[in-house]
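Trainee: Can you look at this prediction? I've put the sequence above it.
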Amino acid sequence: MSIASPDLDEQVDLRTSTSGPWQTVVWNDPVNLMSYVVHVFREYFGYSREKAHRLMLAVHHDGHAVVAEGSREQMELHAQAMHDYGLWATVREAGS
C-alpha cells in the first residue's frame, strides 16, 4: 500500500517488514545441556527425535539454528516460549 503525498511526487511505502516470512532462531549458550535442548524442541515444537537432534547440533556447532518460520507474531510467540524454557532465541526476517 502506498500513499501519494499531495506536496511531493514521492510515494511512501507503508508495507512494513512485518510481511515476512519470519524466523525463530535459537542461539548457543554455555548453560543448557544438549539433551535439554533436544527435549525442548521435541516438547514445544513436536519435532521428531531426529529433527530435534539435528537442530540441536546446528545450535551447538554453528552457534544457532532456525527452528521455525512463519508470521512475525507466531515467531515472537515461539521466541518467548524458548525464553520461558531458558533458551536464548531471537526473531528475524527470513533472508536476513
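Mentor: Structure's in. What do you need?
Trainee: make it CA atoms for all contacts and neighbour counts henceforth
Mentor: Will do.
Trainee: Are we agreed that M75 is in a helix?
Mentor: Yes. Per DSSP: H, G, I helix; E, B strand; the rest coil, M75 lies within a helix segment.
Trainee: Was I right to think it contacts G20?
Mentor: No. Under the criterion of C-alpha atoms under 8 Å, M75 makes no contact with G20, lying 10.3 Å away.
Trainee: which of the two has more neighbours?
Mentor: Legend: neighbour count by other C-alpha atoms under 10 Å for M75 and G20, higher for M75 (24 against 15).
Trainee: In addition, the following structure is provided for comparison:
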Amino acid sequence: MSFSAAATVVRPDSSPQQDTSPAHQEPFVVLVWNDPVNLMSYVSYIFRSYFGFSKEKAHTLMMQVHTEGKAVVAAGNQDKVEADVAAMHNYGLWATYEPSGLGA
C-alpha cells in the first residue's frame, strides 16, 4: 500500500499552498508484521473484520505481510493508530506504528 505526499493546491489568485484537509493529515501508519504463529486465513479475516477491507484487499495485504515481512494496513493520527495497534495485539497479530513521513 502506498500513500502519496500532500497535494499542492494552486489557486489562480495566489501562490501554491499545502493541502491541509484531513485526508492529507495522516502522520502515522500501522504496520502488521509477519509471524510464525497465525494462519494466513486468520490474518485476512482480521483485516476484513476489523478494518472493513474487501476480501481481495485483505488477501493482498496478508500476502504482502507473508512475502515481504510487513504491510501498511492503516494510517491516521496517533490516537487512531495506537488503537489499531492495540486491536491487532488483542487479535494476536504483531503490529507497530511509525511516522509516515507525510504528516502535517
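Mentor: Cool, the structure landed. Predicted model only: the values in this text are computed from it and were never measured.
Trainee: Return the residues in contact with the corresponding residue of structure 2 for T90 of structure 1.
Mentor: Counting by TM-score structural alignment, T90 of structure 1 lines up with T96 in structure 2. Neighbouring residues of T96 of structure 2 by C-alpha atoms under 8 Å, 6 or more residues apart in numbering: 30-32, 85.
Trainee: Can you tell me the element T96 of structure 2 falls in?
Mentor: Using DSSP states H and E, the element containing T96 of structure 2 is strand 94-99.
Trainee: and that strand, how far from structure 1 on average?
Mentor: Once fitted to structure 1, strand 94-99 of structure 2 is off its aligned match by 0.4 Å on average (mean C-alpha distance after the TM-score superposition for structure 1).
Trainee: tell me the centre residue of structure 1?
Mentor: T24 (0.9 Å; C-alpha atoms, centre = their mean).
Trainee: ok, and the closest non-adjacent residue to the counterpart of that residue in structure 2?
Mentor: When structure 2 is aligned by TM-score structural alignment, T24 of structure 1 is paired with V30. Distances taken as C-alpha to C-alpha, 6 or more residues apart in numbering place Y97 nearest to V30 of structure 2, at 4.4 Å, with adjacent residues excluded.
Trainee: One more: V37 of structure 1?
Mentor: Computed as C-alpha to C-alpha, 6+ apart, the closest residue to V37 of structure 1 that is not its neighbour in sequence is M56, at 6.2 Å.
Trainee: Identify the residues contacting the aligned partner of V59 of structure 1 in structure 2.
Mentor: Under the alignment (TM-score structural alignment), V59 of structure 1 pairs with V65 in structure 2. Counting by C-alpha under 8 Å, 6+ apart, V65 of structure 2 makes contact with 32-34, 71.
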